[in-house]
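Undergrad: make a model of this:
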Amino acid sequence: MVIAILLVSSWAIAQEKKISKSAVIVFEASVPSFEEVKATNNNVTLVLNPATGEIASLALMKGFRFKVALMEEHFNENYVESDKYPKALFKGKIENFDTNNLTATPKDFIINGKLELHGKTVVVKAPAKISQTNSGIHLQSSFSVNASDFDISIPAVVKNKVSNKINIQLNGVLK
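TA: As a prediction, this is how the structure comes out:
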């Protein structure tokens, strides 16, 4: 009987979470006058606990696609070392989050959390726009981090072609 109650209560708690397995992260580290350094990952997992505002995301590094195959190869082998550090993980909390106040018009929120990448963890404070649509909770966020904060070094040969400042955009619909 106790086991049945525990199973039902854990199932009920799991049902409260909103999930997307097709959230999108786009990052750009371009420098003006040089070739675009930009990649997209369309298979990011995003999980939200609407009751607490806790949010987490997971992106596999080998899921990022560049326009130029050689950039993708350098990104995985030389910069983020995808075989050694296969994922980026974010865990945080949306300040003052309340699903009852969401509407079709996006509202501004702040997400505080920690981004783990390349074996390093950095505190991130990111603005977000969140709305309630027919398809679920829509979340958009844009923020920047520095490659150097994650001990990702940019070789001298391309230092003037790749920015240390990485602009990141996240877009997902949680159901």
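
Undergrad: for the rest of this, base every contact and every neighbour count on C-alpha atoms.
TA: Noted.

Undergrad: strands of this protein, residue ranges please.
TA: Per DSSP state E, the chain has strands spanning 18-28, 38-49, 54-60, 65-66, 87-94, 107-117, 120-133, 136-146, 165-174. These are given in chain order.

Undergrad: mind putting those in TSV, distance to I154 included?
TA: Converted to TSV, those look like this (distance: least, Cα to Cα, whole Å):
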stretch	distance to I154
strand 18-28	14
strand 38-49	15
strand 54-60	21
strand 65-66	17
strand 87-94	19
strand 107-117	16
strand 120-133	16
strand 136-146	11
strand 165-174	11
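
Undergrad: of all the ones you listed, which lies closest to L6?
TA: Closest to L6 of the strands of the chain, according to Cα to Cα: strand 38-49, at 19.5 Å.

Undergrad: and the angle for the lengthiest helix in the chain with strand 38-49?
TA: Ranked by number of residues, the top helix in the chain under DSSP state H is helix 2-16. Angle between the axes of helix 2-16 and strand 38-49 is 130 degrees (criterion: axes from the mean of the first three to the mean of the last three Cα atoms, to 10 degrees).

Undergrad: one more to line up against the first:
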Amino acid sequence: MKRIVYFLALFFAVTAVQAQSKKVTKTGEITFEASVPAFEEVKAKSRNATFVLNTENGEIASLVLVKSFRFKIALMEEHFNENYIESDRYPKATFKGKIDNFKVGALTETAKDFTIRGKLEVHGKTKEVTVPAKIKKVGDDIAIQANFNVTSDDFNIEIPSVVSKKVSKTVAVSFDCLLK
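TA: Next comes the predicted model:
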């Protein structure tokens, strides 16, 4: 009986320590924009992205369901899911990487510049990306904000010639998350 109690106590202690080394959110915001001046805004946002940060080594991962992106115009959202990103075939976008020189103890309430390097997978294609980010402490939580560009060609996303002048091949991506 003592062994079982000891094992359970050890198990819960290890689990608690492991849980403390991870910060998570399921309500991260990811926005992308592929607008061209003088045409309708091509912009969407998801507020349902999952982010996980290992505070011990700076590894970070994210997942967003493609159908969670919302546009101002419903028809644009439909075309995005059916014709461009093919969300039934490629239902999620993922990122897995590491924050360079990350030390959770060095974070303050003032945002500091960091570089995140990793692999972004969208539309079944993976690309190495380098993302400049601002990271700060917010109480016991960690806030991360970043902006970077990718191209539709990087992920074999074809823009039909009919709308090619109205949609930019360069896509501005930003994310904002508060990891708890």
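
Undergrad: looking at the strands of the first structure, spot the one closest to I3 of the first structure.
TA: Of all the strands of the first structure, strand 38-49 comes closest under Cα to Cα, at 24.3 Å.

Undergrad: so how far is the closest one from its chain's centroid?
TA: 6 Å (Cα atoms, centre = their mean, to the nearest Å).

Undergrad: same check, this time on stretch 51-58 of the first structure
TA: 11 Å.

Undergrad: against the second structure, where does it fall?
TA: Aligned using TM-score structural alignment, stretch 51-58 of the first structure spans residues 56-63 in the second structure.

Undergrad: return the set of buried residues in that stretch.
TA: Buried residues in stretch 56-63 of the second structure, counted by 16 or more other Cα atoms under 10 Å: G58, E59, I60, A61, S62, L63.

Undergrad: what about the fourth one, distance to D140 of the second structure?
TA: Using Cα to Cα, to the nearest Å, one obtains 20 Å as the distance from A61 of the second structure to D140 of the second structure.

Undergrad: next, count neighbours for K120 of the first structure.
TA: Neighbourhood size, K120 of the first structure [other Cα atoms under 10 Å]: 14.

Undergrad: which residues touch it?
TA: D149, F150, D151 (Cα atoms under 8 Å, 6 or more residues apart in numbering).

Undergrad: now do the residue nearest to F32 of the second structure when sequence neighbours are not counted against T25 of the second structure, distance only.
TA: Distance criterion Cα to Cα, 6 or more residues apart in numbering; nearest residue to F32 of the second structure, sequence neighbours excluded, is V173 at 4.4 Å. Relative to T25 of the second structure, V173 of the second structure is positioned 19 Å away (Cα to Cα).

Undergrad: what about the counterpart of N76 of the first structure in the second structure, distance to K43 of the second structure?
TA: Using TM-score structural alignment, the partner of N76 of the first structure in the second structure is N81. N81 of the second structure sits 13 Å away from K43 of the second structure, going by Cα to Cα.

Undergrad: G139 of the second structure maps to what in the first structure?
TA: In the first structure, the residue matched to G139 of the second structure (TM-score structural alignment) is N134.

Undergrad: show me the contacts for the closest residue in space to F51 of the second structure that isn't next to it in sequence.
TA: The shortest distance from F51 of the second structure to any non-neighbouring residue, by Cα to Cα, 6+ apart, is to S62 (4.4 Å). S62 of the second structure makes contacts with A49, T50, F51, V52, T94, F95, K96, as judged by Cα under 8 Å, 6+ apart.

Undergrad: count of residues packed around the fourth one?
TA: What it means is V52 of the second structure. 18.

Undergrad: one more: the last one?
TA: As a burial measure, the neighbour count of K96 of the second structure was computed by other Cα under 10 Å and equals 18.

Undergrad: K166 of the second structure versus that one, what's the distance?
TA: Distance, K96 of the second structure to K166 of the second structure, using Cα to Cα: 31 Å.

Undergrad: leaving out sequence neighbours, find the closest residue to the equivalent of K26 of the second structure over in the first structure.
TA: Counting by TM-score structural alignment, K26 of the second structure lines up with K21 in the first structure. Sequence neighbours aside, T45 is the residue nearest to K21 of the first structure in space, at 4.3 Å (criterion: Cα to Cα, 6+ apart).
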